[in-house]
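*Asks:* Pasted the sequence and its predicted model underneath.
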Amino acid sequence: MRLPNNFGGVVKLSGNRRRPFWARKTVGYNNKKHPIFLTIGYFFTREDGIQALVDYNRQKTIYSPGITLSSLYRLWLPTHINKVGSSAVDGYKTSYSHLQPIIGIPLESLKFSDIQSCFDAMTNLNYASKKKSRTLLNLLFNYAFTHEYIDANPHYGKLLDIGKK
């Protein structure tokens, strides 16, 4: 039986084991492009493992309900590194450092006014640096929405006032 994409999988481990079926889900990739697995559990039968995957995927949030921008950034960056060049990754790291005042706030309680005040405090940065920080926020919110950490994508990037070009 084939499982849906991004659902996880159940594999049978070799040897004489008490619970030979390993339910796992790929959560990212390391620098060598090898998958990083999250273990859901070990089970007596394949059907038990699939049921555990169904229960796991039914949850709204994968890791925790109080996920912060900092945690989200650490989850997002390994998946995005493969899609962009090294200079873009350096730009994201710099932009992340500019967002220090808001990275500890959980996404559920992060308000537009918090983000705008963070950008207002960036008085020593030029328009391009603020734009890169806004782009990073948009990418993080898109990631959070597609991975169901938030119910709706707030699209704060369109509303932020980052100054004139």
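*Replies:* Received the coordinates, thanks. Numbering: from 1, shown residues only.
*Asks:* Going by C-alpha atoms from here, please, whenever you check contacts or count neighbours.
*Replies:* Fine.
*Asks:* contacting residues for Gly8?
*Replies:* For Gly8, the contacting residues are Ala23, Arg24, Lys25, Thr26, Leu53, by CA atoms under 8 Å, 6 or more residues apart in numbering.
*Asks:* any idea where the helices of this protein begin and end?
*Replies:* In the chain, the helices defined using DSSP state H lie at 46-58, 69-81, 86-98, 112-120, 127-146, 156-159.
*Asks:* any chance of the ones you listed in CSV, plus distance to Pro4 and mean neighbour count?
*Replies:* Supplementary listing: the helices of the chain in CSV, determined by distance: least, CA to CA, whole Å; neighbours: other CA atoms under 10 Å:
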stretch, distance to Pro4, mean neighbour count
helix 46-58, 11, 16
helix 69-81, 20, 17
helix 86-98, 31, 15
helix 112-120, 35, 16
helix 127-146, 16, 18
helix 156-159, 32, 14
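*Asks:* and those as CSV, adding distance to Val11?
*Replies:* Shown next, in CSV, are the helices of the chain (distance: least, CA to CA, whole Å):
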stretch, distance to Val11
helix 46-58, 8
helix 69-81, 23
helix 86-98, 34
helix 112-120, 44
helix 127-146, 26
helix 156-159, 41
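*Asks:* ok, structure two:
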Amino acid sequence: MKNPNGYGSVFKLSGKRRRPWAVRITTGWTDDGKQLVEYLGYYETRQKAMLALAEYHNNPYDLSAGKITFKEVYERFKKEKFPKTLKSNQSGYQMAFNRSKMLHDMKFVDIRKSHMQSVIDNCNKSHDTLRKIKVLFNQMYKHALENDLAQKYYSRFVELPKNKDKSTRKPFTMDEINLLWDNIDRFDNIDAVLIMIYSGLRPGELVEIKNENIYLDKRYFRGGFKTDAGTNRVIPIHKKIHRLIENRMDPKNEYLITNFEGNKLSYYTFYHERFKKIMEQLELDHRPHDCRHTFATLMDNAGANKLSIKRIMGHAAKDITDKVYTHKDIEQLLIAIDKIK
């Protein structure tokens, strides 16, 4: 079906290209009737190109790379990125954007390293906040370069100050871990704390584990998010928590960790109503992420293979070229995790 006059067109470029489908918009006409056009962008498939054209007409913006502002690039980035991003990361991007107010109305092509560096240098917040601002800059430039809205990756030159923030994360001591084991039959949910300590799971990842992704006979489960390396990774089950996981699994429930009705438990509820209560009962001073830090410490102290530690914890590494796990890979992860005694 032909598009209406002036609607724009989608066509395939010649040659071998990663994004061969181009979208072109009519922006006007010369005095002698010649059509004036601007390119909306380039896409991997015709379907994506048609969708981009339709979205443009639902919410038109100035296509000229010389006119589009930082704020407009952010709105485009947001529309593309947020549907595929966790809410916690969305909040981080929005916070970083709000902290970059001095750039909002600047033409994107006029922004240089010095402008972004000024945002960082004049933001009197934590190092983690500054890091999130730079992450946003990098993501926006990636989007801009992919859509021909920028010619140079200026954000890569932005520098963060030395991190002087004292880390609040501290691993559980062996005495504290033994205290958890000693009280596992006395207090509910201590098993969930131990599962995190012996798996390296983030607390937010723990409440997302589904029973269907747990393979007790093969001693591993799949789970995780946040990074490409961390999403849906294979996590071996340490022998000490095998029974704890088995006891938690209920065929009537979808998730491993649930509320009293057997439904999915939110991270907020897990932290405030369960984890904090355990820490108070045992007079311990820890936050949920300390469990993950403890796992890393235990693995390192046991001399586990560095690459295996990265794969289990979902850390990006140059040595990890894909996310395909063979039987041999899983065996290596089990060997690594069983080094913890």
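*Replies:* In hand now; what should we look at? No experiment lies behind these values; they were computed from the predicted model shown.
*Asks:* Superposed, how do the two chains score by TM?
*Replies:* The TM-score (TM-score structural alignment, normalised by the length of the first structure) is 0.62; 123 aligned residues with a CA RMSD of 3.3 Å.
*Asks:* Scan the contacts of Gly8 of the first structure and report the most crowded one.
*Replies:* Within those, Ala23 tops the neighbour count with 24 neighbours, counted by other CA atoms under 10 Å.
*Asks:* and the gap between the closest residue to that one other than its chain neighbours and Asn138 of the first structure?
*Replies:* In space, and not counting its chain neighbours, Ala23 of the first structure is closest to Val10: 4.4 Å by CA to CA, 6 or more residues apart in numbering. Val10 of the first structure is 34 Å from Asn138 of the first structure, where distance means CA to CA, to the nearest Å.
*Asks:* hang on, the earlier thing: looking at the contacts of Gly8 of the first structure, which two lie furthest apart in space?
*Replies:* Thr26 and Leu53 (11.9 Å; CA to CA).
*Asks:* which residues does Lys130 of the first structure contact?
*Replies:* Ser95, Phe119, Met122, Ile162 are the contacts of Lys130 of the first structure under CA under 8 Å, 6+ apart.
*Asks:* meant to ask about Phe137 of the second structure, not that
*Replies:* Here Phe137 of the second structure is in contact with Met116, Ser155 (criterion: CA under 8 Å, 6+ apart).
*Asks:* hang on, Gly41 of the first structure packs against Gly49?
*Replies:* Yes - applying CA atoms under 8 Å as the test, Gly41 of the first structure and Gly49 come out as touching, 7.5 Å apart.
*Asks:* Can you check which residues contact both of these two?
*Replies:* Trp22, Ala23.
*Asks:* Please identify the nearest residue in space to Leu136 of the second structure, excluding sequence neighbours.
*Replies:* Distance criterion CA to CA, 6+ apart; nearest residue to Leu136 of the second structure, sequence neighbours excluded, is Tyr93 at 5.9 Å.
*Asks:* Wait, the one you found touches Lys132, no?
*Replies:* Yes - using CA under 8 Å, Tyr93 of the second structure is in contact with Lys132, at 7.1 Å.
*Asks:* I'd like the distance between the residue nearest to Leu136 of the second structure and Lys240 of the second structure.
*Replies:* 39 Å.
*Asks:* ok, now which ones touch Lys164 of the first structure?
*Replies:* Tyr127.
*Asks:* ok, so what distance separates it from Leu77 of the first structure?
*Replies:* On the measure of CA to CA, Lys164 of the first structure and Leu77 of the first structure end up 29 Å apart.
*Asks:* residues contacting Gln116 of the first structure?
*Replies:* With CA under 8 Å, 6+ apart, Gln116 of the first structure has these contacts: Leu160, Asp161.
*Asks:* For it, what is the corresponding residue in the second structure?
*Replies:* In the second structure, the residue equivalent to Gln116 of the first structure is Gln117, according to TM-score structural alignment.
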